[in-house]
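Enquirer: Predicted model, plus sequence, below.
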Amino acid sequence: MKRKLVPDIVKSQELILVPEDTAVSTVSKLMAEKNIGAVLVVNHGNLVGIVTERDLNNKVLSKDIDPASIEVAQVMTRNPDTLPPDADASEALALMQSKHYRHLPITQGKRAVGIVSIRDLFKVAYEHLMEEVEFRDRMMRV
């Protein structure tokens, strides 16, 4: 069975969207408060970028830049790769593995409708493996 990103993987989520002029310190606090590793950046509702924990560390903290003095537009990854909601989990996993992504925006046209993380995909893969083990165990008992 192919599992679609929406609704099979990303069932319901509080999607955090911020404008480009948001201070990095604000985004960092949001990420900590919501316990998330990435935030999507929008301009008039359209996805323009993604900012991740890695971006904050590599582009701000490690360079001793004051997070309150810099806008997210200066550190985000612009025009990120995306997948549509009807893409399946294997497509997302292949793209994330080949590009070393931990988070991937899900878009409908230019509008962000979700975000899938490697952790989300790991959970689905784990559940699938456990189902196979249970099936094998049942078959061996027959």
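Expert: Yep, that arrived. Numbers count the residues shown, from 1 in each chain.
Enquirer: alpha carbons only for contacts and neighbour counts from here, please
Expert: Fine.
Enquirer: end-to-end on stretch 48-59?
Expert: One end of stretch 48-59 sits 18 Å from the other (C-alpha to C-alpha, to the nearest Å).
Enquirer: now what about it, what contacts it?
Expert: 24, 28, 37-42, 72-73, 75-80, 105 (C-alpha atoms under 8 Å, 6 or more residues apart in numbering).
Enquirer: One more to weigh against that first structure:
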Amino acid sequence: MDRKKFLVAPPETSVSEAARLMAKKNAGAVMVLEDKRLVGIFTERDAVIRVIAKGRDAQKTALAEVMTPDPRTVAPDETYGHALLIMFENGFRHAPVVENGLPIGIVSARNAMDPDLEEFVSEAHRRKYLKQHA
């Protein structure tokens, strides 16, 4: 799996500041780090559902209040197809790539679709078959 450039911010960063960074870098997510360790992820979807829809003040709301804590991660040796399947099964679109407890990249559903779409479909069918015949 390729290591995609990723954005990071500490938990006390305001949603407004994180959103500006995401817009500037055209990114859909920010990994929230504390002492270089991944403690959460904040995505465009979090901004809409947990901030805007709830009428929260983006300048006064810290990422720690609205991030997804302890997000599901993938290892750098896992395929895009595997990452897509994890995202599909768990209902999210961004997965941090973590090695030895440290974030080294991020994969989004959009980035992963092109390289391994065929593998994803094959793996999804294989898992469905195994569940039906278990």
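Expert: Happy to help now that I have it. For clarity, every value in this text was computed on a predicted model and none was experimentally measured.
Enquirer: on that earlier part again, now, which of the contacts of stretch 48-59 of the first structure lie within strands?
Expert: In this view, these that belong to strands under DSSP state E are 38-42, 77-78, 105.
Enquirer: Please, where are all the helices along the second structure?
Expert: 15-25, 44-46, 63-66, 80-90, 109-132 (DSSP state H).
Enquirer: quick one: stretch 69-83 of the first structure aligns where in the second structure?
Expert: Mapped onto the second structure using TM-score structural alignment, stretch 69-83 of the first structure spans residues 60-74.
Enquirer: Distance from the matching stretch to the middle of the chain?
Expert: From the chain centre to the centre of stretch 60-74 of the second structure is a distance of 10 Å (C-alpha atoms, centre = their mean, to the nearest Å).
Enquirer: What residues sit buried inside that stretch?
Expert: 61-64, 66-68, 71-74 (16 or more other C-alpha atoms under 10 Å).
Enquirer: Widest-spaced pair of those?
Expert: Using C-alpha to C-alpha, the buried residues of stretch 60-74 of the second structure reach their maximum pairwise distance at Thr61 and Val74, which is 28.3 Å.
Enquirer: one step back: please, a PyMOL command that selects the buried ones among the ones in strands among the contacts of stretch 48-59 of the first structure?
Expert: To isolate the buried members of these in PyMOL, using 16+ other C-alpha under 10 Å:
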select buried, resi 38+39+40+41+42+77+105
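Enquirer: Give me the nearest residue to the residue nearest to the spatial centre of the second structure, chain neighbours excluded.
Expert: Among the residues of the second structure, the one closest to the centroid is His94, at 2.6 Å (C-alpha atoms, centre = their mean). Distances taken as C-alpha to C-alpha, 6 or more residues apart in numbering place Ser108 nearest to His94 of the second structure, at 4.4 Å, with adjacent residues excluded.
Enquirer: Quick check: the aligned partner of the one you found in the first structure vs Glu132 of the first structure, distance?
Expert: The alignment partner of Ser108 of the second structure in the first structure, by TM-score structural alignment, is Ser117. In this view, Ser117 of the first structure and Glu132 of the first structure are 23 Å apart by C-alpha to C-alpha.
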